[in-house]
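K.L.:
Show me how the following folds:
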Amino acid sequence: MRVMVLVKATETSEAGVMPTSELLEAMGAFNDQLSAAGILRDGGGLKPTSKGKRVAFDGEGRTVIDGPFSETGELVAGFWIWEVKDLEEAVAWVKRCPNPMPGPSEIEIRPFYEEADFA
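P.N.:
As a prediction, the model looks like this:
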């Protein structure tokens, strides 16, 4: 089962505050564990939404919206794509993850649709 693991943005990440060297080292070690276990497929950190854009669709119309975007708790600061046997395994790995932010934070796990879902 493939899952996307989403690190939710915080006010700190949206302000562009870079992680400490200790956190970068801890996250690097965690990524090494994921790789060694054969779970990690991809991952990365995202720049704040002030550096991004959105495209809104309405019928044939397209509107480009410049960041930053509000609702910090609904924004994504980083992601992984993992191959796990089930959601319980993904949850177990997330529980081992260092806190990705300097304060309270959340990580969301979302399964990908697989071909069998459309049969």
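K.L.:
use CA for all of it now, contacts and neighbours both
P.N.:
Noted.
K.L.:
now the helices for the chain?
P.N.:
11-14, 21-36, 87-96 (DSSP state H).
K.L.:
right, so those: which one is the most enclosed?
P.N.:
helix 11-14 (a mean of 18; mean count of other Cα atoms under 10 Å).
K.L.:
Distance of the residue nearest to Phe57 when sequence neighbours are not counted relative to Pro48?
P.N.:
In space, and not counting its chain neighbours, Phe57 is closest to Thr63: 6.7 Å by Cα to Cα, 6 or more residues apart in numbering. To Pro48, Thr63 is 20 Å away according to Cα to Cα, to the nearest Å.
K.L.:
thinking the residue nearest to Phe57 is in contact with Lys53, fair?
P.N.:
No: the criterion here is Cα atoms under 8 Å, and Thr63 misses it with Lys53 at 10.2 Å.
K.L.:
One more, so I can put them side by side:
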Amino acid sequence: MRFMMIVKATQDSEAGVLPSPELFNAMAKYNEELARAGVLVAAEGLHPTSGAIRISYPEPGGKPKVVDGPFTEAKELIAGFTLIEVKSREEAIEWAMRMPDPHGFGEGQIELRQVFEAPELTQDPEALAKEIEMRARVTRKGRP
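P.N.:
Below you'll find the model as predicted:
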């Protein structure tokens, strides 16, 4: 089971305030623990939405609309994420509870969401085979 720990943005993260050296080190230690346990898939921080682009689809079948950031609702925005692969929802919660306060000021908020697996989305054997092959190519590409 894969889960994404979504770190919600704050006014500071949207202002481009970088983590303190202490917080950076705490997050590095946490990510190393995830890696040693063999559950870490990816972990990244994101730049503020001042440099972001939002693409929306306002009409079914219509042309996509492009809007440059910044975006205003900080509570709706994402400052970073960690993707883990674990055996259960409970294990995902345990790992999420161990993450240091992602902003370091008591403002951190993490949303934990399970990632869909291909068999949950389609039962078409051909589509599933293509998905499995694509994931295998991506996995091979990511290895030295």
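K.L.:
Work out the TM-score between the chains.
P.N.:
Comparison of the two superposed chains (TM-score structural alignment, normalised by the length of the first structure) gives a TM-score of 0.94, and 119 aligned residues with a Cα RMSD of 1.1 Å.
K.L.:
one step back: for Thr63 and Pro48 of the first structure, indicate the residue with more neighbours.
P.N.:
Pro48 (22 against 10; other Cα atoms under 10 Å).
K.L.:
what's the spacing between the residue nearest to the more buried one when sequence neighbours are not counted and Leu34 of the first structure?
P.N.:
Using Cα to Cα, 6+ apart and skipping residues adjacent in sequence, the residue nearest Pro48 of the first structure is Glu14, 4.7 Å away. Distance of Glu14 of the first structure to Leu34 of the first structure, given as Cα to Cα: 26 Å.
K.L.:
which one in the second structure is aligned with Val64 of the first structure?
P.N.:
In the second structure, Val64 of the first structure lines up with Val66, judged by TM-score structural alignment.
K.L.:
list the contacts for its match?
P.N.:
Ile53, Arg54, Ile55, Ser56 (Cα atoms under 8 Å, 6 or more residues apart in numbering).
K.L.:
quick one: the third one and Pro119 of the second structure, what's the gap?
P.N.:
The gap separating Ile55 of the second structure from Pro119 of the second structure is 28 Å, by Cα to Cα.
K.L.:
same question, Ala43 of the second structure
P.N.:
25 Å.
K.L.:
Which one of the two is surrounded by more residues?
P.N.:
Ala43 (17 against 12).
K.L.:
Just to check, the more buried one is in contact with Thr82?
P.N.:
Yes: assessed by Cα under 8 Å, Ala43 of the second structure is found in contact with Thr82 at 4.1 Å.
K.L.:
who's in contact with Phe69 of the first structure?
P.N.:
Counting by Cα under 8 Å, 6+ apart, Phe69 of the first structure touches Thr49, Ser50.
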